[in-house]
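please find the sequence and the predicted model below.
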Amino acid sequence: MRAFLFFASWLVFCLVCPLFCLLLLLLHSCYVIYTSGGLPTFIFTRYYAVDT
């Protein structure tokens, strides 16, 4: 029973951690898009801005 609980907690940890990291990444990118002036501005500066 103890081994099963250990395996279950390890499995949950391995499933939740990447999801949590992905959620943080999504929140960060949403924050960056929001602070840079919306999605069109973000796309424009990301893909059409000329490197000087």
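Received, thanks.

C-alpha from now on. contacts and neighbour counts both.
Noted.

and stretch 9-25, how far out from the chain middle?
11 Å (C-alpha atoms, centre = their mean, to the nearest Å).

equivalent analysis for stretch 17-32, please.
Using C-alpha atoms, centre = their mean, the offset of stretch 17-32 from its chain centre is 2 Å.

which strands or helices does the longest helix along the chain pack on?
Secondary structure assigned by DSSP state H gives helix 2-35 as the longest helix of the chain. Judged by 3 or more C-alpha pairs under 8 Å, 6 or more residues apart in numbering; DSSP states H and E, helix 2-35 is in contact with no other helix or strand.

and here's the other structure:
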Amino acid sequence: MSIIYLLIGCSVLLALVFLAAFFWAQRSGQNDDLYTPSMRILLDDEEEPPAEK
């Protein structure tokens, strides 16, 4: 029965670590722009690369 208390404590500690990592990512701007990176692959570049001589 005492192993259950240990496992509950470890799972709560792990959940708090993940929660802290999530808040750190939000505060540091990891999820500021979710739209542009997904659309960048669909847009063609208009400029031609310079020709070599």
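That came in fine, so what should we check first? Quick caveat: nothing in here was measured; it's all calculated off a predicted structure.

the longest helix of structure 1: which residues count as buried?
Ile33 (16 or more other C-alpha atoms under 10 Å).

what sits against the residue positioned nearest the centre of structure 1?
The residue lying closest to the centre of structure 1 (C-alpha atoms, centre = their mean) is Leu25, at 2.0 Å. With C-alpha atoms under 8 Å, 6 or more residues apart in numbering as the criterion, no residue contacts Leu25 of structure 1.

map it across to structure 2 for me.
Here Leu25 of structure 1 is matched to Val17 in structure 2, going by TM-score structural alignment.

now swap in Phe13 of structure 1 and tell me
Per TM-score structural alignment, Phe13 of structure 1 is aligned with Tyr5.

Ile43 of structure 1 too?
In structure 2, Ile43 of structure 1 lands on no residue (TM-score structural alignment).

tally up the residues packed near Ile43 of structure 1, please.
Other residues near Ile43 of structure 1 come to 12 when the count uses other C-alpha atoms under 10 Å.

tell me how far it lies from Phe4 of structure 1.
Ile43 of structure 1 sits 48 Å away from Phe4 of structure 1, going by C-alpha to C-alpha, to the nearest Å.
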